[in-house]
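In: sequence and predicted structure below; questions after.
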Amino acid sequence: MTVEVVSPESVLYSGDATMVITRTLGGGEIAFQPGHAAFLGALQECHTRVFQEDGSVEDIAVHGGFVEVSNNKVSILSDSAELGSAVDIERARQAKERAESALRGEHDAEAVSALSRAHARLNAAGVGL
């Protein structure tokens, strides 16, 4: 199947794949394989994996957007995204620490979102939390 992962800044991935795993709002993780039924869903901050035909995996931090599946094509249109290999790990760790610190006080939706983005980035970079 064909897969495209696009953010406003660039096309992060375009090519063939055997499976894509991502996370939808309220629906949890979902896997798409060739021949999957048509699907449209909103995405949350997550670590998306694109399993390539050669057996390798492209790890991508996706920060919101939509996934559409039709005619053997998976399209991820992200609000913001980055390849796991491009994640600044130290910066992501600092963002995670700031968000965790903010959450120790009052519950703040912005801090929750920042923590989710940091987790997605660190997971895509292959760094354990």
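Out: Yes, it's here.
In: okay, CA-based contacts and neighbour counts for the rest of this
Out: Fine.
In: leaving out the residues flanking it, which one is nearest to residue 52?
Out: In space, and not counting its chain neighbours, residue 52 is closest to residue 17: 4.3 Å by C-alpha to C-alpha, 6 or more residues apart in numbering.
In: for residue 20, same thing?
Out: The shortest distance from residue 20 to any non-neighbouring residue, by C-alpha to C-alpha, 6+ apart, is to residue 50 (4.6 Å).
In: likewise for residue 66?
Out: residue 42 (4.4 Å).
In: included below, for side-by-side comparison, is a second structure:
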Amino acid sequence: MAKTFRVDVVSPDQLLFSGDATFLRAQTTAGEVGILAGHAPLFAELAAGGFVVVTLEDETKVAMAAQGGFLSVSAEAVKVLAESAQLAAEIDLAAAQAALEASDEGSVDYYEARSRVRAAEALI
């Protein structure tokens, strides 16, 4: 059985996830990172248009679109502090893809739509 660690994903208006995970994947400004239990301490800025995927003990995944903010890894836990975030299970993939195609690359709307598409696709 894989070792677990505590994960909390929050935005200013809600707690999106709080629980134990075996793996966390996130997109940061320095690239994509994967976190396992016992990972070295890390502090990173979340990438624009990024997402966070948490893998649970039963191998199910919880994905979230995450816009801006930070990822903090300590010996005991991972905290994701997003400026805005949405659970992938709540995202209409077709609508997010349409919004991505309709937006100008590099715009705020583009990054928000890309984040939602990537998070929703992470569960497929």
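Out: All right, it came through fine. Computed from a prediction, not measured in an experiment: that's the story for all the values here.
In: rewinding a little: list the contacts of the residue nearest to residue 20 of structure 1.
Out: By C-alpha atoms under 8 Å, 6 or more residues apart in numbering, the residues touching residue 50 of structure 1 are 17-21, 57-60.
In: need the contact list for the residue nearest the centre of structure 2.
Out: Ranked by distance to the mean C-alpha position of structure 2 (C-alpha atoms, centre = their mean), the top residue is residue 52 at 1.6 Å. Neighbouring residues of residue 52 of structure 2 by C-alpha under 8 Å, 6+ apart: 24-27, 63-66, 119.
In: structure 1: which residue goes with that one?
Out: Applying TM-score structural alignment, one finds that residue 52 of structure 2 aligns to residue 48 in structure 1.
In: quick check: that match vs residue 117 of structure 1, distance?
Out: Here the criterion is C-alpha to C-alpha, to the nearest Å. By it, residue 48 of structure 1 lies 12 Å from residue 117 of structure 1.
In: can you check residue 18 of structure 1 too?
Out: Distance of residue 18 of structure 1 to residue 117 of structure 1, computed by C-alpha to C-alpha: 26 Å.
In: same deal with residue 71 of structure 1?
Out: For residue 71 of structure 1, the distance to residue 117 of structure 1 - C-alpha to C-alpha - is 30 Å.
In: next one: residue 83 of structure 1
Out: Taking C-alpha to C-alpha, one finds residue 83 of structure 1 at 13 Å from residue 117 of structure 1.
In: please identify which of these two sits among more neighbours.
Out: More crowded of residue 83 of structure 1 and residue 117, by other C-alpha atoms under 10 Å: residue 117, with 26 against 19.
In: so what's the residue count around the closest residue to the more buried one other than its chain neighbours?
Out: Of all residues not flanking residue 117 of structure 1 in the chain, residue 45 sits nearest, at 5.6 Å (C-alpha to C-alpha, 6+ apart). For residue 45 of structure 1, the neighbour count with other C-alpha under 10 Å is 27.
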